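> this is a predicted model, with the sequence first.
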Amino acid sequence: MNVSKILVVDDEPEIIELITLYLQREGYATYSADNGTDALSLIDKVRPDLILLDVLLKQLNGLDVCLQIRELTDVPVLFVSAKSDDNDIIQGLSVGGDDYITKPFSPGQLVARVKAHLRRQSISMHQQETGRDVLAFDGLIIDLAARTVRVADQPVALSVKEFELLTLLAKQPNRAFQLASLYEAVWGVDSIGDTRTLMVHMSNLRKKIEPDPANPRWIITMRGVGYKFNAEEGTGTPNVYR
């Protein structure tokens, strides 16, 4: 049985020690760095399965580190930061973060988030079949096996969470999803009433696939409910090819 490897990047030794203690209790192999440069070096050597990343770091800040991580790997990156304003969260998720946990945090809740992301990553890898499952709409092609998306015949690069959100909605067109149920389905844990992470990912997804994000064609906001994928007349219904 392979042990999941987790890299903890924080400039506070006490935080690293606390997180490491709880993760090792759960049987994870842990590695740590207190600055961005060492973190990138460790990623290349260790190949972690998940990264816990502070924003305020020496040498390279966490946002710059995340941008470079995304050039190397698509493993889950969870920001753990004292910067808790909406703009801070938007920045973190926009550069490729999968989740954002604010300090002070509950160690138990952090471990639960780690488990959820690793579980989702494992499920996602097992679902990559040799067949070519494709959802085809008018102007939007989603290749489920290759995990690629094309809009107007042009490839669009999506993050892991953006792809999972899109496919979840597109597999059940015209169904209204509540925010909390979307979060739980994609992140694997209860949102505990905080859906900012989901909404930032949805905004980024719209910017990538919608011709006019201010007037979305595909992902429709259902006021007071959540979101749905629009497959009304004029957009086409999904054709699934294998």
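In hand now; what should we look at? Predicted model, so just to flag it, every value in this text is computed and none were measured. Numbers count the residues shown, from 1 in each chain.
> C-alpha from now on. contacts and neighbour counts both.
Will do.
> next, the contact list for residue 228, please.
Listed by Cα atoms under 8 Å, 6 or more residues apart in numbering, the contact set of residue 228 reads 169, 173-177, 219-222.
> how about the contacts made by residue 51?
Residue 51 touches 6-9, 75-78, counting by Cα under 8 Å, 6+ apart.
> and for residue 24?
Contacts of residue 24 (Cα under 8 Å, 6+ apart): residue 30.
> if we go to 10 Å?
Taking Cα atoms under 10 Å, 6 or more residues apart in numbering, we find residue 24 in contact with 6, 30.
> between the contacts of residue 51, which is nearest residue 125?
Comparing the contacts of residue 51 against residue 125 with Cα to Cα places residue 75 closest, at 11.2 Å.
> my read is that that closest one contacts residue 114, right?
No. In this structure, residue 75 is not within contact of residue 114 by Cα atoms under 10 Å, at 11.8 Å.
> give me the common contacts of those two.
Common neighbours of residue 75 and residue 114 (Cα under 10 Å, 6+ apart) are 50-51.
> tell me the one among the contacts of residue 51 nearest to residue 42.
Of all those, residue 7 has the smallest distance to residue 42: 8.2 Å, by Cα to Cα.
> that older thread, neighbour count for residue 75 and residue 114, which is higher?
residue 114 (23 against 19; other Cα atoms under 10 Å).
> from residue 157, how far out is residue 142?
12 Å (Cα to Cα, to the nearest Å).
> now do the shared contacts for those two.
Residues touching both residue 142 and residue 157 (Cα under 10 Å, 6+ apart): 148-150, 163.
> could I get the full set of strands for this protein?
Shown for the chain, the strands assigned by DSSP state E span residues 5-9, 29-33, 50-53, 77-81, 99-102, 134-137, 140-143, 148-151, 154-156, 177-178, 219-222, 226-229, 239-241.
> in addition, the following structure is provided for comparison:
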Amino acid sequence: MSINILVIDDEKEIADLIEVYLKNENYNVFTFYTAKEALHCIETEKLDLAILDIMIPEVDGFTILRKIREKFNFPVIMLTAKEEEIDKINGLSLGADDYITKPFRPLELVARVKAQIRRFTKYNQDTKQNENIIDFSGLILDQSTRKVFLNERPLSLTPTEFSILWYLSSNRGKVVSSEELFQAVWGEKYFNSNNTVMVHIRHLREKMNDSAEKPKFIKTVWGVGYTIEK
């Protein structure tokens, strides 16, 4: 089965370079330099991942990300020419799964793409139903469909958010360090990425109407990590 990847960057040289490297990995790539054509592709093609440049004229990458998250849960990697932490936090808060700063090494981007696809595929695999469902305190997670319900209300989570909630729920009663959580979810070594984990936890709490001060589910153990109690 072919993997369909969307690439949007108004810098033609960068977009074409990304396309070449992804096609070398046998991915099917839809490359666009403007938002209008890309938005049409999002609505008409079955996509497995998107790579979005933030600084796109007329319609920026954040707006496109919002459009994607209205309907779709496939992974999104943001490209930014800025080092500013606020851009990264904004992207993660809106539902991005990863980000990479320009200039970047193409092989690093390919590695990030593979990691996201691997995780997305993993949580879509069909396994035994009883091993695929976690049900406690009004929270139901179905790993095979990636559906989540809280008190019978469906929650719309990104693949990364689902992965975090699934891992913490699978380890209820245990304190999971930020390092362990990052390695389990992102599949990479932990390189001072506490902000990345923190932003995703905050976004999860918002969607679950939970509170950091008086949490019902995800509790922060300061200086250690996070836990969901039994």
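Thanks, I have it. Nothing here was measured: the structure is a model prediction, and the numbers come from that model.
> with neighbour count and distance to residue 194 of structure 1 added, can I get the shared contacts of residue 142 and residue 157 of structure 1 in a markdown table?
Converted to a markdown table, those look like this (neighbours: other Cα atoms under 10 Å; distance: Cα to Cα, whole Å):
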| residue | neighbour count | distance to residue 194 of structure 1 |
| --- | --- | --- |
| 148 | 15 | 29 |
| 149 | 22 | 28 |
| 150 | 16 | 31 |
| 163 | 19 | 21 |
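> may I ask which two of those residues are separated the most?
Pairwise distances across these (Cα to Cα) peak at 11.7 Å, for the pair 150 and 163.
> before we move on, the earlier item: ok, the contacts of residue 51 of structure 1 vs residue 43 of structure 1, which is closest?
residue 7 (7.8 Å).
> verify the stated contact: the closest one with residue 32.
Yes. Using Cα under 10 Å, residue 7 of structure 1 is in contact with residue 32, at 5.5 Å.
> okay, those two: which has more neighbours?
Of the pair residue 7 of structure 1 and residue 32, residue 7 is the one with more neighbours under other Cα under 10 Å, namely 24 against 20.
> residue contacts, the more buried one?
Counting by Cα under 10 Å, 6+ apart, residue 7 of structure 1 makes contact with 16, 20, 29-33, 39, 42-43, 46-53, 77.
> from those, list the buried ones, please.
16, 20, 29-33, 39, 42-43, 48-53, 77 (16 or more other Cα atoms under 10 Å).
> now do the contacts for residue 133 of structure 1.
142-147, 239-242.
> measure the spatially most central residue of structure 1 to residue 137 of structure 1 for me?
Relative to the mean C-alpha position of structure 1, the nearest C-alpha, by Cα atoms, centre = their mean, is the one of residue 98, at 3.0 Å. Distance, residue 98 of structure 1 to residue 137 of structure 1, by Cα to Cα: 27 Å.
> what do you get for residue 209 of structure 1?
From residue 209 of structure 1 over to residue 137 of structure 1 the distance is 13 Å, taken as Cα to Cα.
> neighbour-wise, which of these two wins?
residue 209 (23 against 19).
> so that one sits against residue 216, correct?
Yes. The pair residue 209 of structure 1 / residue 216 is scored as a contact, 9.1 Å apart, by Cα under 10 Å.
> show me what contacts residue 13 of structure 2?
residue 19.
> also residue 155 of structure 2?
Neighbouring residues of residue 155 of structure 2 by Cα under 10 Å, 6+ apart: 139-141, 147-149, 162, 204, 207-208.
> which one of residue 142 and residue 157 of structure 1 has more residues nearby?
Set residue 142 of structure 1 next to residue 157 and count neighbours by other Cα under 10 Å: residue 142 wins out with 22 against 15.
> thinking again about what came up before, common neighbours of residue 209 and residue 137 of structure 1, please.
Looking at what touches both residue 209 of structure 1 and residue 137 (by Cα under 10 Å, 6+ apart), the common residues are 151, 218.
> determine the longest helix present in structure 1.
The residue-count maximum for a helix in structure 1 (DSSP state H) belongs to helix 107-126.
> same for it, what does it pack against?
If you count contacts as 3 or more Cα pairs under 10 Å, 6 or more residues apart in numbering; DSSP states H and E, helix 107-126 of structure 1 packs onto helix 13-25, strand 50-53, strand 77-81, strand 99-102, helix 160-170, helix 179-187.
> ok, now with 8 Å
If you count contacts as 3 or more Cα pairs under 8 Å, 6 or more residues apart in numbering; DSSP states H and E, helix 107-126 of structure 1 packs onto helix 13-25, helix 179-187.
> direction-wise, compare that helix with strand 77-81 and give the angle.
160 degrees (axes from the mean of the first three to the mean of the last three Cα atoms, to 10 degrees).
> I'd like the distance between the aligned residue in structure 2 for residue 175 of structure 1 and residue 11 of structure 2.
Alignment note (TM-score structural alignment): residue 175 of structure 1 maps to residue 174 of structure 2. For residue 174 of structure 2, the distance to residue 11 of structure 2 equals 46 Å [Cα to Cα].
> residue 164 of structure 2 now?
Separation of residue 164 of structure 2 from residue 11 of structure 2 (Cα to Cα): 34 Å.
> those two: which is more packed in?
Shown here are residue 164 of structure 2 and residue 11; by other Cα under 10 Å, residue 164 has more neighbours (21 against 14).
> the closest residue to that one other than its chain neighbours - how many residues pack around it?
What sits nearest to residue 164 of structure 2 in space, not counting adjacent residues and going by Cα to Cα, 6 or more residues apart in numbering, is residue 185, at 6.4 Å. If you count neighbours by other Cα under 10 Å, residue 185 of structure 2 ends up with 21.
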